[in-house]
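Participant: Return a 3D structure for these sequence lines:
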Amino acid sequence: MKRIILCFVLFTLWFDMQAQSNNTDIKGLISDIENNPIPGISVRIEGTSLGAASDVSGTFIIKNVPSGNYVLHITGIGYESLNESVIAKAGEVIQLNITLKAATTQLQAVEITGRKEITYRNDLSFIASKTASPLNEVPQAVSYVTKEIIADQQAYRTSDIVKNISGVNQFSFYDDFTLRGFRNNSSQSKMINGLRPVGIFGPQTLLSNIERFEVIKGPASALFANANPGGTINYVTKKPLSENRKAISFTTGSFNTFRANADFTGPMNESKSLLFRLNLGYEDADSFRDLQKNKSYMVAPSISFLPTEKTSINFDLVINQYQGKLDRGQPIFGASAGTGLNSTPTSFAIGQSNDYHTNNVKYFTISLNHAFSDKLSFNTSYMKFAWDEDLFEHRTSNNFAVDSLGNQIPTLMEMQVINRVRKRVSDNITSYFAATANTGAVTHNLVAGFDYIQQLQPIGGGQSRARRYRTVDGGAGNYRASNASQFLFQNSLPVPNVPHFDLQNPRYTVAYPHEYIFNEKQSFSATKYYTYGFYIQDQIEFKNLKILLALRQENYRDVVNFETSDEETVKQDKLLPRFGMVYKLTDYLNVYGTYTESFQPQSASVLQNPNVGGPFDPLSANMIEFGAKSELFKGLLSTNLAFYQIEQNNILVNGNSPGNPDLLEQRGQERARGIELDVIGNIASNFSITANYAYNKAEITKSDDENEIGRIKENAPEHQGGFWAKYTIDKGVLDGVGIAFGTNFVTERNTFDTFREVNGSPLGLTLPSYMVFDAALYYKVNKFNISANFNNLFDKTHWVGGYSYTRLFPGAPRSFLLNVAYTF
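Facilitator: Presented below is the predicted three-dimensional model:
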């Protein structure tokens, strides 16, 4: 019996070995259209239980496949499914190279799972039409910067990356930019994942959790309520991935810079229905500016839950703190001194050693997408955003000191001290249905929804201010030579409440509040505004033509004297249309045209002041834009060419009434006309590029003051542009070595002092044009990546923005950053 069993076992083993020798192994490499390997892709043989998943290098292997004809079903979140036919022959090894395209209509109308690509390009936008739309099918210019560009340039804040986008330039050091010639420094034109945060006119937050930075050019009120006519900025946060990716990096460099980043993502269970992502960021750095430094950190966890194929949910939490000083810019000598921009060094800042500024930002987001069927889905997102600040600063009063006759002393800066504590909270919800329907040969993609936004400033904030000149009765006030007897004098000069800052002999000390007279104390009242809108949109598709029709009814409410017995609601309403067309000329070239409008409500304080006149209509703007979008190098390189005109009306100006200095009039028009070109993507799999150019003429076209007509708006350059290119050697002894080079330029810009007159003498402060060059070196070996970035290679002195002689914003001199990153 034992011999019989032994023979049976030996025969079974022999038969199995013979069977396996007649079987086939199927191997393959899965990559995207830019030849980047894609991990986590499922490969299954239809009708069998055989299959495998691609690893971190994009490779897979299915062993011991019996001879026969099969179909491989290849699927992965974020990519279009693919079927591949194979013929398995005994003893052969099948080697496949499979290319997957990013899905353009899959899963989410709300961005819930992350972007898997690791390239400069991005094919989709959620900001342009509320749902996932291919960028080349959007009838409006949309520019972006992906996390890969942010990493390659070692950018850490928004001001570091706007140079990559046509028509956008800095206005100051704050979260403050010019878009197509119109200033954008409020929450009305900033979004996080398409939801509106609190406007923070101060330090810029870290980019550690940002997947991409987007700008939809021109008015976007038909999408997002009251908005800036130049464009809307959207920050897309990193979302979880269905594959394991982990990365850490450490950076040091000029100005005592120390940074650390971490990014961990992957599935939390075997079914991959629960995904997580955790982004961490830290910076402790000085600045090329005197006294300035900052210490910031960010903690940003995110979880995506995919309980069924039809439902997906995402939770985001971001906690960000900034500690430093508020940089109010570089003062230079007054115009009468005749020494211009170089009268003080660009490092020169005003303040005292114990000034401080602490900002805390927290926001929570939840998004839900549920598909009732292949043709109908419901989407909703909610964000709670909270911001608070604690500020103590010595800063300019935006004036020069005066002598006993009231004449300006151009080398002495009049100062003030501000101590401020405040908080703001916003709630933002957007909900809509998305449906697909056909009427004959015409396809309709319908969106209908509702938005609600509110912002509150709770009771508890306040500000104390010390400034002006000491009076003989122990107070402080505005000095006039006609009432000089009311003021104290020292060395024949009126005594300032806060000591003047000597621009020729600066002196920094530790100063304290008890040294000043804080006679301006303000308790911030509780405030509230809210706005809600209903909208409908139809994207109509017929053969090569796509038409977008949209209409929004916006209702803006400003609550005056909130939570008091005199509470009153000020109403401003607007019907906002949007119309666009895209025509597909070839597989790689689309042309488009669009018309859209925007509005910005007048502030309640203006509307409620009986002395200003009125009533006043909201600021309104409209835009006409035409352009072309193309895909070059077999779709690897995207280009967008845009021609546009934007007109803004209903601008409030002073009524010039001698008997009523508060009187305002609504007149005037501002117009911007321009051309923009954006190029981004790959020329080859190892050669990435982003380039942009903008011509823009933003001017005053209508005014009762004839001297204003034709005047170019402040910080609106006529020309700007630049490029960044990265080439990586992928073979030979230098395999893994990369080099990058870039430049950006901005032409001359006006400031607020360019046309202002003081004592009858015109001031002519303009900011000169500049061109700055950057470069970088990279070396990647196994999972390590070492990079060195060199910014402003030729140490060009330049100014990125400015207000006046008292507040200019210089660009950084030559500097370097050294980064070491590890992926595992």
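Participant: C-alpha from now on. contacts and neighbour counts both.
Facilitator: Will do.
Participant: where do the strands sit along the stretch 601-750 of the chain?
Facilitator: 619-632, 637-649, 652-654, 664-666, 669-684, 687-702, 719-728, 737-746, 749-750 (DSSP state E, counting those that start in this stretch).
Participant: Second chain to compare with the first, below:
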Amino acid sequence: MLRNIIFRTGRILKARINDFRYQLAVGVWHRPAVYLCYALNGNRVGVDTWVLIGLVAAGGQLNSSQAVAAEVVRHFNIGGQSLNNALIQFAAQAELELIFSADLLRELASPELRGDMSAEQALTHLLHGSGFTYRFIDTDTVTLERSPEATELSNLPPPVTLDAMTVVGLKTGEAGAEIATERMLDEARTYAVSHIASATGTDTPIKQIPQSVHALKRPLLDDQQTINLSESLLNVSGVVPRNVLYSPVIEGTLIRGFRSEQLIDGFTQYYNPGDRESTINIDRIEVLKGSNALLYSGGSGSPVGGVVNLLSKLPQAKAFGEAGFRIGSHSFYQPFFDVNQPLNANILLRMTGEYTNARHDIDIIETQRFNLNPALTLTDNEQTRLTIQAKLSRWQQPEYQGLPATGSIAGDFATRPDLFVGPDNLPDSHSDADALWATLDRQLTGSWRVNLKARYAQAKFDEKIQTLFGSDGLIADRPLLPASNWALVNAELFQQQHERSVLGNLQGKFKLGPSENNLLLGADYSRLQDAGFIEGNFGALGLGVGTVDLRAPLFATPYDVPGPGQENQFIENITYGAYLQWQSTLYRRLHWLSGLRLGKVGIDFNNAQTGIHAKTDTLKWLPRLGGVIDLNDEVSWFVSYSEGMRGQPFVNFVDTPAPELSNHLETGLKFKVSNQFSGQLALYQIERSQVAVTDSSDFLRRSVAAGRQRSRGVEMDLLWQPVEGFSVLANYAHTDARFMDDKAGVAAGNRLAQVPEDAGRLWAHYRFQQDALQGFSVGFGVYARAGAYLSNNNRFKTAGYHSFDAALAYETGRFKWAATVKNLSDEDYFQPYGYFEGRVAPAAGRAGFLSFSIKY
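Facilitator: Here you go, the predicted model:
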């Protein structure tokens, strides 16, 4: 008897086998409308049972956009098991029709398959060593065949060849091969993300993570034609990125009102120097909100506000490449490339690179930056994968210090928004970063996996500035002398760092009664050495090297190097810890996460010039607890609690230095309705304690770890994809970040600087499906936010603003061109800049960009 098992969406199929026609009965098999059909023939054909596994689609509808090519990258999560069962799961997750002989495969075992990859890569991995290979019959149907070598060496009979089988029904691609290819790419361009690894260290469905987490896929960045990383972060609620004009000498991105950490593949960037705005090597951006002490340390310790983890593009098994060029307003030009070239099945190479030259509508500002990102992967395509990566990154630009509040958003005179504060002879500031790191991932058994990472990095930056000095010191939002005169100070900041980090974890999966469990044991160690100097020249009398009247600015005093340039400030940060994390799913409805870290923060600060030497040495248990309850198949409720600990370098303490502490409480809903409408709604509170504040009773104005701050808010992130090719992304955040006492020299209840109370983003994109417009896509977005205070004293506040952007693209075959306009309506506004804890930066005016690229 020939048994044909066909998994298909709810439509009546007709099959013709050996010239006999059968009407297949359709019956429900399991959610979400997957159907099991049997066609029984009275004659037995050979000894094999043949299986046709087809497209699995939710809601009982077959959407033509779900046709996918072998190259489309999807997320796979298949445990080690029989090859027969593994292939059934593969077909469902890849949304491909797969024809194979079940009887020949049942006795074969398959390796575990987890991660993002193409269907070809996944099949190659599953079939490695099985004696079978695969062949695509058409764009969404693949069949397995015994390899010639395996047939010769085995005693098994050759595969049975079926007579012609025709599956009648609408298949994508009938309008032509070119249109089918375009539609196959559509699925890869969706913005939705089902799994994320950064939050738990394991590949976990977002719906099961008791924390606000977000992932920005490459298709979103491409559709928005992102020029820099900072603008891409506006797609996540509660994130305030650092202004792109700011020199890359500090990581200033705020999440939920507090400083965050930027990581690359799990490694902290500390100062985040070099070409930090490039997106050429980013495959995905994962954002975690709140305290994240369990998994991430390094630098000064664990994050307080949140984490931005940049996941790099990695080598792939199939050769491809792209080269392009972008030009834009203000003499902007940017060549870029991405080349992936496997040497053989076990050695894979990839290199990305980008150079950017960009002027600004601010006087004399011209930015030059570039980065190169080589990667090499060695793999047996089964259990072991070793990836070695490197990054070479450079940035240079005249140091931009912003504009004082007086003369821009306050005062009785107006400073030109495009004014550059400083003399014409000011040399460029520089920021460099180089790193080499390796990741070893090995599947030990069907249940246990080990992951090890190690990195060496070095960086340096040199800032040269002629800055303003006002009645409020270097904040300089108020003039020193009425009504528009400031003193000038020549200054230089130089730092260089050497960092060594090692991270590792062991992951085990097991079942216990009605529960499915995931155990993670990990440890990490980071040592960062930082040396440099800060020098300033306040003039012979301490009243500045000169003055400037910003009513009629004339910078007649040239810049001179303010000191000998000898390193006199030395910092050594040593952070390490070990952790245990347990994830458990009970009855498929309750998802529990618990973890405990024993973390160490050690900071040795030595200022040879002043004779100040301070050491921090703190060991502390840091817990993480959370749970998710699936209220139904579409909505989940979560709650979580976590703690963090971060050292405080560059601070002269009165007594024994202490690290900053934080605790984070969050609850909310996660939902995904009909595979079209998804998102998260969250309420949270973060409290910071032991924040360094100046001791007003100390003659030397040293600090004590005694300040308290708190951030509360509500956030919403939504994604709506109602029809093929159309996506809408929206977010909103209300953030209330305040000082809880007056120990920082400001009144209790003051708001934290640079944090808008309300902010939101809306982006809509449509890829045309009509034959005449195939390849065209359009997008439109708006970002709006309330005003924010410039400094913690809450003396000055910017007004709220909004900004529109629009995009148009056309892609056909190997070629693509795109056009985008930023600040479409040429809005005029100021943003808090945060230079010496004050000042503002003007909005970039309307700017247009064109890009062209070719792929192979």
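Participant: Tell me how the two chains score on TM-score.
Facilitator: Once superposed, the chains reach a TM-score of 0.78 (TM-score structural alignment, normalised by the length of structure 1), with 721 aligned residues with a C-alpha RMSD of 4.2 Å.
Participant: Could you export the strands of the stretch 601-750 of structure 1 as TSV, including mean neighbour count?
Facilitator: Below are the strands of the stretch 601-750 of structure 1 laid out as TSV (neighbours: other C-alpha atoms under 10 Å):
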stretch	mean neighbour count
strand 619-632	22
strand 637-649	21
strand 652-654	15
strand 664-666	19
strand 669-684	22
strand 687-702	21
strand 719-728	22
strand 737-746	20
strand 749-750	23
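Participant: Nearest approach to Lys239 of structure 1 belongs to which of these?
Facilitator: strand 669-684 (22.0 Å; C-alpha to C-alpha).
Participant: Now do that closest one and strand 719-728, the angle between them.
Facilitator: For strand 669-684 of structure 1 against strand 719-728, the angle by axes from the mean of the first three to the mean of the last three C-alpha atoms, to 10 degrees is 20 degrees.
Participant: quick one on the thing from earlier: for the strands of the stretch 601-750 of structure 1, please prepare JSON lines with the additional fields distance to Leu317 of structure 1.
Facilitator: Below are these laid out as JSON lines (distance: least, C-alpha to C-alpha, whole Å):
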{"stretch": "strand 619-632", "distance to Leu317 of structure 1": "35"}
{"stretch": "strand 637-649", "distance to Leu317 of structure 1": "33"}
{"stretch": "strand 652-654", "distance to Leu317 of structure 1": "40"}
{"stretch": "strand 664-666", "distance to Leu317 of structure 1": "43"}
{"stretch": "strand 669-684", "distance to Leu317 of structure 1": "31"}
{"stretch": "strand 687-702", "distance to Leu317 of structure 1": "31"}
{"stretch": "strand 719-728", "distance to Leu317 of structure 1": "33"}
{"stretch": "strand 737-746", "distance to Leu317 of structure 1": "34"}
{"stretch": "strand 749-750", "distance to Leu317 of structure 1": "39"}
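Participant: any chance you could map the helices in structure 2?
Facilitator: For structure 2, the helices defined by DSSP state H occupy 83-94, 102-105, 119-127, 148-153, 177-188, 218-223, 229-232.
Participant: Can you lay out these as JSON lines showing mean neighbour count and distance to Ala358 of structure 2?
Facilitator: Output for the helices of structure 2, formatted as JSON lines (neighbours: other C-alpha atoms under 10 Å; distance: least, C-alpha to C-alpha, whole Å):
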{"stretch": "helix 83-94", "mean neighbour count": "21", "distance to Ala358 of structure 2": "42"}
{"stretch": "helix 102-105", "mean neighbour count": "16", "distance to Ala358 of structure 2": "58"}
{"stretch": "helix 119-127", "mean neighbour count": "20", "distance to Ala358 of structure 2": "39"}
{"stretch": "helix 148-153", "mean neighbour count": "12", "distance to Ala358 of structure 2": "57"}
{"stretch": "helix 177-188", "mean neighbour count": "19", "distance to Ala358 of structure 2": "31"}
{"stretch": "helix 218-223", "mean neighbour count": "19", "distance to Ala358 of structure 2": "20"}
{"stretch": "helix 229-232", "mean neighbour count": "19", "distance to Ala358 of structure 2": "15"}
